[in-house]
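> Give me coordinates for this.
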Amino acid sequence: MTCTDLRWTCTVAGATIGGVIPETMAAVLLTGHGGLERLEYRTDVPTPRPAPGEVLVQVAAAGVNNTDVNTRIGWYSKDGEDADATWSGVPLAFPRIQGADVAGHVVEVGDDVAPGRVGERVIVRTMLLGPTGGRPYACWTLGSECDGGFAQYVAVPASDTVTVENDWSDVELAAIPCAYSTAENMIQRAGLAAERVLVTGASGGVGLAAVQLARRRGASVVAVCSSAKADDVRTQGAEETLDRDADVLAALGPRSVDVVLDLVGGPSTTRLLDVLRPGGRYATSGAIGGPLAEIDLRTLYLNDLSMLGCTYQAASVFTDLVGYVERSEIRPVVSGVYPLAEIGRAQEDFLTKTRTGKLVLVPPGSSS
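All right, here's what the predicted structure looks like:
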């Protein structure tokens, strides 16, 4: 049987959808570390087939994230030689199809997967657990360690695809997996309750997700963002905003915050620790302001602070998140939608940081 013999159909919102799985597909290939010239849009990439335990997802939409850019430029490498330029600390295999966010439909299943899964509307866990057996602190990231969502189709572990039942658009669903799971993981690791929390980088995809998810838990949110985006961030649940160039210690005072969710890092880290109350928690999952920070260890140990690096995600993080989505307890902000072929423009716009929320790519043939 060839790929062109494979047909699938399902019913979504009362309408029958379906099609033929082609032998080749449109996809963006990352051909090496570097600039946007390393992204090659092609329409003759072989369509993957699901291995045992996998499903084939027809991608309806895929979000743009910092990790896509960081992986492309080799930012994760500490020695600058690209030998450790992935989440797992091994060289990246080229060509690689990036894309940490996937929303779409299951159109084919591999051996050992129930045929009834065909037609399910799903989002895919960004931090895949299937390839690692769920081993704690092992990282296998969609679009880095394996091919991701910047394509018409992607083969992924069936256990890492989660059915979603709601009336959101595919574009909205594609804004969820990476940003919201990152934010929810930070919140769960920090044990955030109805406390005062400071969120840096609050107008970006992860930051805005953190604002919404913190408010969902009853927290009082202080958000750091540009003044131009302050109104947007307050609309999403922040009670107070600070300009990103402000001195947070002068603005808030020492020992005034229970939890810091830091997505910026860099030189500002020292001041963020100063605003934590004794017993406070600092959680980080990003460093767009720079990977190096100098801290005063006296602040850390004399105040019994906890510092948490947050990458590995327990399985419950994603399933909890899908529950929030289905109960409409959160909703993403999507500020731009682009054809997959215009990924370069999308990433350029992403890097300007002038928009609030998420940018999303749509492959050809998607109804989104």
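> C-alpha from now on. contacts and neighbour counts both.
Will do.
> I'd like to know how far the residue nearest to Ser306 when sequence neighbours are not counted sits from Leu273.
Distances taken as Cα to Cα, 6 or more residues apart in numbering put Arg281 closest to Ser306, at 4.7 Å, once the chain neighbours are dropped. Going from Arg281 to Leu273 by Cα to Cα, to the nearest Å gives 9 Å.
> Likewise for Val222?
15 Å.
> now swap in Gly19 and tell me
From Gly19 to Leu273 the distance is 54 Å (Cα to Cα).
> between those two, which one's more packed in?
Each of Gly19 and Leu273 has its neighbours counted (other Cα atoms under 10 Å); Leu273 has more, 26 against 11.
> so the more buried one touches Thr284, yeah?
No: using Cα atoms under 8 Å, Leu273 is not in contact with Thr284; the gap is 11.9 Å.
> shared neighbours of the two, anything?
With contacts taken as Cα atoms under 8 Å, 6 or more residues apart in numbering, Leu273 and Thr284 have no neighbour in common.
> Which parts of the stretch 101-250 of the chain are strands?
103-109, 121-124, 153-157, 161-163, 196-199, 220-225, 240-243 (DSSP state E, counting those that start in this stretch).
> Turn those into JSON lines, including mean neighbour count and distance to Gly253.
Listed next are the strands of the stretch 101-250 of the chain as JSON lines, based on neighbours: other Cα atoms under 10 Å; distance: least, Cα to Cα, whole Å:
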{"stretch": "strand 103-109", "mean neighbour count": "27", "distance to Gly253": "43"}
{"stretch": "strand 121-124", "mean neighbour count": "26", "distance to Gly253": "41"}
{"stretch": "strand 153-157", "mean neighbour count": "26", "distance to Gly253": "47"}
{"stretch": "strand 161-163", "mean neighbour count": "20", "distance to Gly253": "43"}
{"stretch": "strand 196-199", "mean neighbour count": "26", "distance to Gly253": "13"}
{"stretch": "strand 220-225", "mean neighbour count": "25", "distance to Gly253": "13"}
{"stretch": "strand 240-243", "mean neighbour count": "18", "distance to Gly253": "13"}
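> please give me the structure for this one as well, since I'd like to look at both together:
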Amino acid sequence: MALTSAAKAAALEEAGASATLPRDADPAELERRLARTAPEGLDAVADVAGGPWLERLLPALRENGRWVIAGAVAGPVVTFDLRRLYLHNLRLIGSSMHTRAHFAALAGLARTGHVRPRVAESFPLGDIHAAQRAFRAGRHVGKITVIP
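So this is what the prediction gives:
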């Protein structure tokens, strides 16, 4: 399941998301749709955006669930009720997504073609400002790469 904009929903479903929920929905409506989509709650969340959705959706994390934060483009500062963590034995994990060893292994898999990352757009190094503008526009699905 993925929380995303309506414009990216089809691409995420094509990439394997079992369902998508609209990030721009009214919070109460989003919570209702999440409850219908995952009535037992969520076991784990991989969050690359951060922001206010953590506070709103943390109650959907099941007992002993894990929420991994690997980015903060939706906002670096959040508030939430700490009791949710300890009363439900939840784990909130910060991750830069990999260690050097993991990255080397992943790069090796990518070189052999066993893993094919989704590349939304590539820019030559001289167009790094255009790459940053594309990233900030937030319309991409996948990685934006800069080619030296």
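> Now the TM-score, please.
Remark: TM-score between the superposed chains equals 0.82 [TM-score structural alignment, normalised by the length of structure 2]; 142 aligned residues with a Cα RMSD of 2.2 Å.
> related to what we said a few turns ago, relative to Gly323 of structure 1, which of the strands of the stretch 101-250 of structure 1 is closest?
strand 161-163 (10.5 Å; Cα to Cα).
> Residue range in structure 2 corresponding to that closest one, please.
On structure 2, no counterpart of strand 161-163 of structure 1 exists by TM-score structural alignment.
> cool, stretch 208-218 of structure 1 as well?
Alignment note (TM-score structural alignment): stretch 208-218 of structure 1 is unmatched in structure 2.
> For that stretch, buried residues please.
Leu208, Ala209, Ala210, Val211, Gln212, Leu213, Ala214, Arg215 (16 or more other Cα atoms under 10 Å).
> What of stretch 49-63 of structure 2?
Applying 16+ other Cα under 10 Å to stretch 49-63 of structure 2 flags Ala49, Gly50, Gly51, Trp53, Leu54, Leu58, Pro59, Ala60, Leu61, Arg62, Glu63 as buried.
> Roughly how far does Ala10 of structure 2 sit from Ala46 of structure 2?
In terms of Cα to Cα, Ala10 of structure 2 sits 19 Å off from Ala46 of structure 2.
> What is the aligned counterpart of Glu55 of structure 2 in structure 1?
In structure 1, Glu55 of structure 2 lands on Thr270 (TM-score structural alignment).
> Specify the local secondary structure of its match.
helix (DSSP: H, G, I helix; E, B strand; the rest coil).
> tell me which element the closest residue to it other than its chain neighbours is part of?
Nearest-residue entry for Thr270 of structure 1: Ile295, 5.1 Å, with adjacent residues in sequence omitted and distances by Cα to Cα, 6+ apart. For Ile295 of structure 1, there is no helix or strand it lies in under DSSP states H and E.
> Show me what Ile295 of structure 1 lines up with in structure 2.
Using TM-score structural alignment, Ile295 of structure 1 lines up with Phe80 in structure 2.
> again, but for Ala341 of structure 1
For Ala341 of structure 1, the residue aligned by TM-score structural alignment is Gly126.
> Burial check on that match, number of neighbours?
11.
> now the residue at the greatest distance from the centre of structure 2: how far from Pro148 of structure 2?
The outermost residue of structure 2 relative to its centre, with distances by Cα atoms, centre = their mean, is Gly126 at 28.6 Å. Using Cα to Cα, we find Gly126 of structure 2 at a distance of 8 Å from Pro148 of structure 2.
> Need the single longest strand in structure 2, by residues.
Identified as the longest strand of structure 2 according to DSSP state E is strand 61-69.
> helix or strand right after that one?
Following strand 61-69 of structure 2 in sequence, per DSSP H and E, is helix 82-87.
> average gap between that next one and structure 1?
Taking mean Cα distance after the TM-score superposition for structure 1, the mean distance separating helix 82-87 of structure 2 from the aligned residues in structure 1 is 1.5 Å.
> Identify the residues contacting that helix?
Leu58, Pro59, Leu90, Arg91, Leu92.
> For the aligned residue in structure 2 for Phe318 of structure 1, which three-state class applies?
Following TM-score structural alignment, the counterpart assigned to Phe318 of structure 1 within structure 2 is Phe103. For Phe103 of structure 2, the assignment made with three-state DSSP gives helix.
> burial of Phe103 of structure 2, as a residue count?
Phe103 of structure 2, neighbours per other Cα under 10 Å, totals 12.
> what's the spacing between the corresponding residue of structure 1 for Arg66 of structure 2 and Asn303 of structure 1?
In structure 1, Arg66 of structure 2 lines up with Arg281, judged by TM-score structural alignment. Using Cα to Cα, one gets 10 Å for the distance from Arg281 of structure 1 to Asn303 of structure 1.
> repeat for Gly265 of structure 1
Gly265 of structure 1 is 20 Å from Asn303 of structure 1, by Cα to Cα.
> So between Arg281 and Asn303 of structure 1, which is more surrounded?
Legend: neighbour count by other Cα under 10 Å for Arg281 of structure 1 and Asn303, higher for Arg281 (23 against 17).
> Show the contacting residues for the more buried one.
Ala190, Asp258, Val259, Val260, Leu305, Ser306, Met307, Leu308.
> how about 7 Å then?
Shown in contact with Arg281 of structure 1 (Cα atoms under 7 Å, 6 or more residues apart in numbering): Ala190, Asp258, Val259, Val260, Leu305, Ser306, Met307.
> Skipping adjacent residues, who's closest to the equivalent of the last one over in structure 2 in space?
For Met307 of structure 1, the equivalent position in structure 2 is taken to be Leu92, counting by TM-score structural alignment. In this structure, Leu92 of structure 2 finds its nearest non-sequential neighbour in Trp67, 5.0 Å apart by Cα to Cα, 6+ apart.
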